[in-house]
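1. coords please:
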Amino acid sequence: MSKLQVSLAISDYDHVRDFVYGRVTAEGLDINFQVLPTPEIFDRATRDQEWDVCEMSLGKWTGMFSQGDDSLVPIPVFPSRVFRHSALYVKKDSGVDTLDKLRGRRVGDPDFAHTAGIYARGFLMHDVGIKLEEIEWVQAGTNKPGRHENLELNLPAAVKRVSVPDKTLDGMLLAGEIDAILSAIPPKSFIAGNPNMVRLVPNHIEVETEYFNRTGIFPIMHFVAIKRALFERNPWMAVNLYRAFEEAKDRSIARIKNMMISHLPLPWNPDNARRATAMFGADFWPYGVEPNRKTLEAFLNFTYEQGVAHRKVKLDEVFPPSVQHILKV
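-> Coordinates of the predicted model:
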């Protein structure tokens, strides 16, 4: 029997690599993999839907879905997860040295629907107590000018939002035109070691650990999505894809835990895996709906209260029933 030919775009992760390069396969599928940067995947997938299956931003998808665009069907495979207390940058000695001092300030971000920003605004609102309208939000490219908001927002009336497409957040922060940057992509001055640009939360690992222990939220940035028309013709492919991604992830985690040789060029990988197990559980990078329910429900609430989602999206709407409860074999 011939296999279903599909195209799949995803970024380069160790925990998907065995699938991409054929050491793991998905039953019934002949896949043309394309490994690309995530911003390019998101742009091409949302504008032209160039692939049958692709990695997708949670924030962008939720905003689109809330406005009636259900052209992509997600499966609960989460290639990227990052705590985002580390995504806030300020000018050194500016007086903004704690999260609560962002109240009344101008904060720049590349676009309001980028997932990192949604999580960060979530903890600013719920944990620090800053209302969305107590910050003026400035939109611009982090390191390159010309970036625009690419999703229609439904911001609360009191929220101030301005776009400055001819400037960069990096330049505006150093010039004193904004007070902080909120971005998944680090400002180029920070990467270059400019001493005038620092993280607002320098001890972010400690802060993020406490945040997880208190809230149970382990931020999910991206999931994998299938074109709806293709999924509806071949509903079996969702579970088969899920199983392949799960096997590739398990093989990656086994490499991290290997004490005999170093599969990754970083010291103490097995020790880091033990610490992650103690904090997150035996499967410290879980796929599936139930192990991630708390994180996903919190995120969906954040998108609605921040005006990224035009209506409140329920978790049961997000994933098809076939992948909500997958038999472990």
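2. drop to CA atoms for contacts and neighbour counts, all remaining ones
-> Will do.
3. Grab the nearest non-local neighbour of residue 246.
-> residue 287 (7.2 Å; CA to CA, 6 or more residues apart in numbering).
4. so how far is residue 279 from the one you found?
-> According to CA to CA, to the nearest Å, residue 287 stands 17 Å off from residue 279.
5. do residue 141 as well
-> The gap separating residue 141 from residue 279 is 35 Å, by CA to CA.
6. So which of those two has more stuff around it?
-> Higher neighbour count among residue 141 and residue 279: residue 141, with 25 against 13, using other CA atoms under 10 Å.
7. The more buried one against residue 168, yeah?
-> Yes. Using CA atoms under 8 Å, residue 141 is in contact with residue 168, at 5.1 Å.
8. Quick check: which element contains the nearest residue to residue 153 once chain neighbours are set aside?
-> Closest residue to residue 153 apart from its sequence neighbours, by CA to CA, 6+ apart: residue 308 at 5.3 Å. Here residue 308 is covered by no helix or strand, with elements defined by DSSP states H and E.
9. Next up, the contacts around residue 308.
-> Shown in contact with residue 308 (CA atoms under 8 Å, 6 or more residues apart in numbering): 59, 62, 63, 112, 113, 152, 153, 154, 155.
10. Now do the helices in the stretch 1-150 of the chain.
-> Assigned by DSSP state H, counting those that start in this stretch, the stretch 1-150 of the chain shows helices spanning 14-20, 38-48, 58-66, 115-123.
11. now those in TSV, with distance to residue 174 and mean neighbour count?
-> TSV is the format used below for the helices of the stretch 1-150 of the chain (distance: least, CA to CA, whole Å; neighbours: other CA atoms under 10 Å):
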stretch	distance to residue 174	mean neighbour count
helix 14-20	35	21
helix 38-48	25	15
helix 58-66	28	23
helix 115-123	20	23
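12. Dump those into CSV; add distance to residue 93 as well.
-> Below are the helices of the stretch 1-150 of the chain laid out as CSV (distance: least, CA to CA, whole Å):
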stretch, distance to residue 93
helix 14-20, 39
helix 38-48, 32
helix 58-66, 33
helix 115-123, 22
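13. And the helix or strand hosting residue 242, what does it pack against?
-> Secondary structure assigned from DSSP H and E places residue 242 in helix 237-257. Taking 3 or more CA pairs under 8 Å, 6 or more residues apart in numbering; DSSP states H and E as contact, the helices and strands that helix 237-257 lies on are helix 14-20, helix 269-280, helix 321-324.
14. Proceed likewise with the subsequent sequence, for comparison:
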Amino acid sequence: MSDLRLSIAIGDYDRNRPLLDGAVQIDGVDPVFMKLVPEEIFFRAFRHAEFDVCEASLSSFTLKTARGDSPYVGVPVFLSRAFRHTGIFIRTDRGIARPEDLRGKRIGCPEYQLTACVWIRAILENDYGVKPSEVTWVRGGLEQPGRAEKISIELPPEITVVPAPADRSLNEMLIDGEIDAYIGPRSPPAFEAGHPKIARLFPDPTAAASDYYRRTRIFPIMHVLCVRRSIVETQPWLPAALLKAFEQSKAVALAKLADTSATKITLPFVEEQLQAARSLMGQDFWSYGVGPNRHALEAFLQAHHSQGLSSRQLAVEELFHSSTLEAFKI
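-> This next block holds a predicted model:
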């Protein structure tokens, strides 16, 4: 009997590389890997369901699951995580000295339902009292005009989202002062180029994120692994096999990262950064599985619903195939 041939679209990350190069195998699967950027994977997955297995936006997947029309079922493999205090950028000439000053401002975002934007709005509301309804959200492409929500959304009337002009990118609008701030997973090119009037809201985002983690014990989840529902219906062993393989792949990557004989990535102070992360967050700081991530998932699902995105607040178990909710022990 031959292995199941599957298309798998994921990012080219160190934690995925042992799978990509064949060092780790997926039980019973003959994979066809595609290394793609998140925007392309998400668009193709949620517009056309093109992949058998794929990395997915946690927000888009939650939105589709709440509606009951998701072509995918989740596996608790969290391929991207990030503290999003780095993702809030401001015009320095708009009187914005602290998060509370964002009330009443026009803030650009690539999509209202973007996972990074959900987490950032949750931070602004929970930690600083700035509600999504107190801001005008300007939706559009960061670098290219014309970006729309990849999934149609219906928001409560108190939430104001307006499209950017058809011929304007958010980066251009930020430069010209047509928006007061920007939130998202990527830095505006104007900031990267050193524009004198564009800065991060948090001057020391690492300190802000560390404080956030100490208070909440949340390492925000951005992307989740998903598998086509119709395949799982005939191959119920597949979600657990994927979880096992991605866990093994991550373990190999972390072992290499901790090997001090030669630095594995082109960056100084890697050993020190790894030790700092483990001192703050524990040995398994990038955990997979539902158990160690339930608290973060519940916080996200609550924020997703309260921000008007999901029609009802999901339970964590609704996101994932039942076979991935428990594991064997020896």
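15. quick one on the thing from earlier: nearest to residue 275 of structure 1, of the contacts of residue 308 of structure 1?
-> Minimum distance to residue 275 of structure 1 across those is 29.3 Å, recorded for residue 59 (CA to CA).
16. Residue 272 of structure 2: neighbouring residues, count only.
-> Counted with other CA under 10 Å, residue 272 of structure 2 comes out at 10.
17. ugh, wrong one, residue 3 of structure 2
-> 11.
18. Repeat that for residue 216 of structure 1.
-> Close neighbours of residue 216 of structure 1, defined as other CA under 10 Å, add up to 16.
19. Next, the buried residues of the strand ranked longest in structure 1.
-> Counting residues, the longest strand found in structure 1 (DSSP state E) is strand 160-168. By 16 or more other CA atoms under 10 Å, the buried positions in strand 160-168 of structure 1 come out as 161, 163, 164, 165, 167, 168.
20. After that strand, heading C-terminal, what element do we hit next?
-> Using DSSP H and E, the next helix or strand after strand 160-168 of structure 1 towards the C-terminus is helix 169-174.
21. Mean deviation, that next one versus structure 2?
-> Superposing on structure 2 and averaging over aligned pairs (mean CA distance after the TM-score superposition for structure 1), helix 169-174 of structure 1 comes out at 1.4 Å.
22. what's that helix aligned against in structure 2?
-> Residues 170-175 of structure 2 are matched to helix 169-174 of structure 1 when aligned by TM-score structural alignment.
23. what's next to that stretch, contact-wise?
-> 91, 108-110, 140-143, 145, 164, 179-182, 188-190, 195, 198.
24. In strands, which of the residues you listed appear?
-> Among those, the ones falling in strands (DSSP E) are 91, 108, 109, 181, 182, 198.
25. how close does the first one sit to residue 129 of structure 2?
-> Computed with CA to CA, the distance linking residue 91 of structure 2 and residue 129 of structure 2 is 21 Å.
26. neighbour count winner among the two?
-> residue 91 (22 against 14).
27. so how far is residue 92 of structure 2 from the residue lying closest to the more buried one once chain neighbours are set aside?
-> Excluding the flanking residues, the one nearest residue 91 of structure 2 by CA to CA, 6+ apart is residue 198, at 4.8 Å. Between residue 198 of structure 2 and residue 92 of structure 2 the computed distance is 6 Å (CA to CA).
28. repeat for residue 182 of structure 2
-> Taking CA to CA as the measure, residue 182 of structure 2 falls 12 Å from residue 92 of structure 2.
29. more crowded one of those two?
-> residue 182 (29 against 16).
30. and the residue lying closest to that one once chain neighbours are set aside, what is it in contact with?
-> In space, and not counting its chain neighbours, residue 182 of structure 2 is closest to residue 108: 4.5 Å by CA to CA, 6+ apart. By CA under 8 Å, 6+ apart, residue 108 of structure 2 lies in contact with 137, 138, 139, 140, 170, 179, 180, 181, 182, 183.
31. again, but for residue 226 of structure 2
-> By CA under 8 Å, 6+ apart, the contact set of residue 226 of structure 2 is 53, 54, 55, 56, 72, 73, 74, 75.
32. Could you do residue 22 of structure 2 as well?
-> Counting by CA under 8 Å, 6+ apart, residue 22 of structure 2 has no contacts.
33. doesn't residue 78 make contact with residue 288 of structure 2?
-> Yes. Counting by CA under 8 Å, residue 288 of structure 2 does reach residue 78; the two are 6.0 Å apart.
34. Can you say which helix or strand has the one residue sitting closest to the centre of structure 2 in it?
-> For structure 2, residue 222 is the residue whose C-alpha lies nearest the centre (CA atoms, centre = their mean; 1.8 Å). According to DSSP H and E, residue 222 of structure 2 maps onto strand 221-228.
35. mean deviation of that strand from structure 1?
-> On superposition with structure 1, the mean distance recorded for strand 221-228 of structure 2 (mean CA distance after the TM-score superposition for structure 1) is 0.4 Å.
36. How far off centre is the helix or strand following that strand?
-> Using DSSP H and E, the helix or strand that follows strand 221-228 of structure 2 towards the C-terminus is helix 229-234. Helix 229-234 of structure 2 has its C-alpha centroid displaced from the chain centroid by 25 Å (CA atoms, centre = their mean, to the nearest Å).
37. likewise stretch 314-322 of structure 1?
-> Distance, stretch centre to chain centre, for stretch 314-322 of structure 1: 19 Å (CA atoms, centre = their mean).
38. Figure out the length between the terminal residues of that stretch.
-> Here the two ends of stretch 314-322 of structure 1 are set 17 Å apart, with distance taken as CA to CA.
39. List the buried residues for it?
-> Neighbour-count burial for stretch 314-322 of structure 1, counted by 16+ other CA under 10 Å, picks out 318, 319, 320.
40. Could you do stretch 275-285 of structure 2 as well?
-> Those would be 277, 281, for stretch 275-285 of structure 2 by 16+ other CA under 10 Å.
41. which outside residues touch that stretch?
-> 210, 214.
42. mind checking how far that stretch is from the chain centre?
-> The answer for stretch 275-285 of structure 2 is 20 Å, by CA atoms, centre = their mean.
43. What residue, apart from its backbone neighbours, is nearest residue 250 of structure 2 spatially?
-> Closest residue to residue 250 of structure 2 apart from its sequence neighbours, by CA to CA, 6+ apart: residue 15 at 4.4 Å.
44. I should have written residue 293 of structure 1 there, sorry.
-> residue 315 (8.0 Å).
45. Wait, the one you found touches residue 296, no?
-> Yes. At 7.1 Å, residue 315 of structure 1 and residue 296 qualify as touching, with contact defined as CA under 8 Å.
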